[in-house]
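Participant: sharing a model prediction with you, sequence too.
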Amino acid sequence: MNKRPYLDTMPDENGYFGKFGGAYLPPELEKPFQEIKDAYMRLSKSHHYISELRKIRKHYQGRPTPLYHAKNLSDFIGGGQIYLKREDLNHTGAHKLNHCMAEGLLAKYLGKKKLIAETGAGQHGVALATAAAYFGLECEIHMGEVDIQKEYPNVVRMQILGAKVVPATHGLKTLKEAVDSAFEAYIKDTDTQMFAIGSVVGPHPFPLMVRDFQSIVGIEAKEQFHEMTGNLPDVVAACVGGGSNAMGIFSGFIDDAVDLYGVEPMGKSDKVGDHSASLTYGKEGVMHGFNSIMLTDENGEPAPVHSIASGIDYPSIGPEHAYLSSIGRTKIGTCNDEDAVDAFFKLSQHEGIIPALESAHAVSFAMKYAKQNPHKSILVNLSGRGDKDIDFVVENYSIPTK
């Protein structure tokens, strides 16, 4: 008897990947999240929903995005061969639109009038504002005050697209606080609003839904890589915060003999508050409605976190990532702020591709891996472009000469 594919077996009907996941919700949110789950489970089998989403992918988003052999960078490193899945060329400049268009379509089917969400680096916010404009919905994005200043170009893009940007002014004023703020606003009106979570985190069914919506990345990449080389890559790598871009590309290779590396942000040091490396330093705990691995302080509360990349400075990680790491299917890579900036400039100057600082973490890991493994191929999910980061980088770092 053939073994069922992994994606058909995980999560279970209650949203658990092993012991991770689930839906830890206050009573007032149980019904609306059940509504979202029921609608998704029904529509994911619907020809009309699927065909409409495929049409959007092709004619609006510009999919498939290309796979690119980074020959110049590979030659510069002098080691293994580096390939890039160019999600930076997806409309709006990142992988986020893959699930935002699907969530917007789901909201439309549910008869909702408004999309509400959190954002860190602003890419999810821009993508959701884009989806809202496309589907004729209102949009409200909650964003940490620190991130609003750091990623201001994306704030302007959201506003131009018609979204209301709400600053989160409590705590560290970054991604966790933005999630808190968005949940509080959503609870006030679950009838006309739909919460559109921006990663493979949150209560069930969002880790499942976002993974499924992002799986198009892995499906395309696997076919493209085989067409280019006749083989599969030896390694697939992606940055992880919540982990949507990583689960997207990992899902295409999950049942294959391919090493999967989630690259965590080591920030400034290994001290609490200086990094966002949840799998490396965290422990089991519940936050934002799901059980996973999270960084905690001495009181067991979510710890302060840091990364130069606003989209991955989150004190927990998607429950599926926690599960896959616990069973040894995925491996952990790390990259600190300085190495991410170095990769940002190296890819820009050797390939003419300016990456998002989030994606630069995976590029940095790939550069080191390729140097140490000259006979291997490594595929990186280049999850976003760096337009949003240029001002921050040049204000804080000197541009190196080539």
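Facilitator: Cool, the structure landed.
Participant: going forward, measure contacts between C-alpha atoms and count neighbours the same way
Facilitator: Noted.
Participant: all strands of the stretch 301-402 of the chain, in order?
Facilitator: 330-336, 377-382 (DSSP state E, counting those that start in this stretch).
Participant: chain center to the last one, what's the gap?
Facilitator: Mean-position distance between strand 377-382 and its chain equals 15 Å (C-alpha atoms, centre = their mean, to the nearest Å).
Participant: what helices and strands are in contact with it?
Facilitator: When contacts are defined as 3 or more C-alpha pairs under 8 Å, 6 or more residues apart in numbering; DSSP states H and E, strand 377-382 sits against strand 81-86, strand 235-239, helix 244-250, helix 357-372.
Participant: and the contacts of it?
Facilitator: With contacts defined as C-alpha atoms under 8 Å, 6 or more residues apart in numbering, strand 377-382 is touched by 80-88, 233-239, 245-246, 249, 355, 359-360, 362-363, 366, 370.
Participant: go with 6 Å
Facilitator: 80-87, 233-238, 359 (C-alpha atoms under 6 Å, 6 or more residues apart in numbering).
Participant: what's the most distant pair in those?
Facilitator: 80 and 87 (21.8 Å; C-alpha to C-alpha).
Participant: who has more neighbours, those two?
Facilitator: Neighbour totals were compared for residue 80 and residue 87, and residue 87 leads with 27 against 22 (other C-alpha atoms under 10 Å).
Participant: my read is that that one contacts residue 97, right?
Facilitator: No - at 9.8 Å, residue 87 does not count as touching residue 97 under the criterion of C-alpha atoms under 6 Å.
Participant: use this one as the comparison:
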Amino acid sequence: MKTRIKPDENGFYGEFGGAFVPEMLYNNVNELQNKYQSIIDSKEFQDEFQALLKDYVGRPTPLYFSKNLSAQFGAQIYLKREDLNHTGAHKINNAIGQVLLAKRLNKKRIIAETGAGQHGVATATACALLGLDCTIYMGEIDIQRQKPNVDRMLLMGAKIQPATSGSKTLKDATNEAIRAWIKDPVDTHYVIGSVVGPHPYPDLVAQFQSIISQEIKVQLKEQTGNENPDYVLACLGGGSNAIGAFYHFIDNKKTKLIAIEAGGEGVNSGKTAATIALGKKGIIHGSKTYLIQTNDGQIVEPHSISAGLDYPGIGPIHSYLNDTKKATVVSVTDAEAIQATLDLSRKEGIIPALESAHALAYLSKMTFNLEDVVVVNLSGRGDKDLGTIQKYMNNEQ
């Protein structure tokens, strides 16, 4: 599996990354660091992984040319339809890969964190398929606002462990999952759902998600004669869908990479998850990156209407891409994301996840030429968000 962006031997992308973990987890993390690349590069692994992506997940996902959005924004707008994957989002790409890896490491139990529930559903799905015990850690608030996904996880045999501390959202679910891993490091593999956490997780997840940009290049070549778009847009929370969409374009100067954070109620409102806009360098969940924190280093509780972007940091790869200007990081608000959800639903008959809607919303802030080729990564579908959308609209009336 060829890579375009690799950490150094200590897991750093420039000054970001590393593996800052409790002593109890040294052996686990070292085992992963020493074995993950040789395992996932092996023909046996790749044969099984690629067969499951094709026949079980449903890849390749379509690259859909949107005539309606193209006419609206004055450019050639394509949607990468990750929402059409089995389980409804890009998360299944990584979940299948990591559970296959865990089996080859002789792990008996899988744990994972989830915010929007899509990673939890994907992990529960992979565990049901491959026969491993599964426990999902999820914030108490997210359990309430993502009930359809909770029901799906339970139906597939996963156990749900609520996180009841802090903001009771994604950050706190991640804290609880790490604590559980410390208690049972030998038999347990922690399937991290984004490009966050200690090395090698950012690289591991990025490689599994790189299938997105790999397919975009092939599909654009077929449809336009050119494999490189002018712009790729993706929402940015932890950053797995964004790195998947960016991966094979990072060294291509023609393609501008734009990551869209959750501005919440406004970057300066005190209710936001815009990490690059507000963040300072620090360590969260085992790696050095940008995170929203007070002057004395206390993490500030993030806010987003989208549960999957409700995280106070970003993956170290994205901090590196931002600082080296290989990608541009911007933000849109809750209200703008809701409007983009309504627009796509009514103009294309596609209901996007609220996370993906952040990327769609930024189209209205850009100026294009008619010949510009723009790919928006539609990272998930919005079935899970219908209650949140309805509640928001009722409150606005």
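Facilitator: Yep, it's here. Note that the structure is predicted; figures quoted are calculated from it, not measured.
Participant: quick one on the thing from earlier: now the strands of the stretch 301-402 of structure 1 in JSON lines, with distance to residue 52 of structure 1?
Facilitator: What follows is the strands of the stretch 301-402 of structure 1, written out as JSON lines (distance: least, C-alpha to C-alpha, whole Å):
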{"stretch": "strand 330-336", "distance to residue 52 of structure 1": "33"}
{"stretch": "strand 377-382", "distance to residue 52 of structure 1": "26"}
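Participant: make JSON lines from those and add distance to residue 288 of structure 1 and mean neighbour count to it.
Facilitator: Shown next, in JSON lines, are those (distance: least, C-alpha to C-alpha, whole Å; neighbours: other C-alpha atoms under 10 Å):
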{"stretch": "strand 330-336", "distance to residue 288 of structure 1": "23", "mean neighbour count": "21"}
{"stretch": "strand 377-382", "distance to residue 288 of structure 1": "26", "mean neighbour count": "28"}
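Participant: for residue 49 of structure 1, find the nearest of these.
Facilitator: The closest of the strands of the stretch 301-402 of structure 1 to residue 49 of structure 1 is strand 377-382. By C-alpha to C-alpha, the value is 26.8 Å.
Participant: check the mean deviation of the closest one from structure 2.
Facilitator: Strand 377-382 of structure 1, aligned to structure 2 and superposed, deviates on average by 0.9 Å (mean C-alpha distance after the TM-score superposition for structure 1).
Participant: so that strand matches what in structure 2?
Facilitator: Residues 373-378 of structure 2 are matched to strand 377-382 of structure 1 when aligned by TM-score structural alignment.
Participant: the closest residue to residue 246 of structure 1 other than its chain neighbours and residue 78 of structure 1, how far apart?
Facilitator: Spatial nearest neighbour of residue 246 of structure 1, chain neighbours left out: residue 238 (5.0 Å); criterion: C-alpha to C-alpha, 6 or more residues apart in numbering. From residue 238 of structure 1 across to residue 78 of structure 1, the span is 21 Å (C-alpha to C-alpha, to the nearest Å).
Participant: swap in residue 204 of structure 1?
Facilitator: 44 Å.
Participant: give me the more crowded residue out of the two.
Facilitator: residue 204 (25 against 15).
Participant: residues contacting the residue nearest the centre of structure 1?
Facilitator: Note on structure 1: the residue nearest the mean C-alpha position is residue 244, at 3.2 Å, using C-alpha atoms, centre = their mean. For residue 244 of structure 1, the contact set (C-alpha under 6 Å, 6+ apart) comprises 199, 200.
Participant: that one maps to what in structure 2?
Facilitator: Match for residue 244 of structure 1 (TM-score structural alignment): residue 240.
Participant: same question for residue 217 of structure 1.
Facilitator: Taking TM-score structural alignment, residue 217 of structure 1 has residue 212 as its aligned residue in structure 2.
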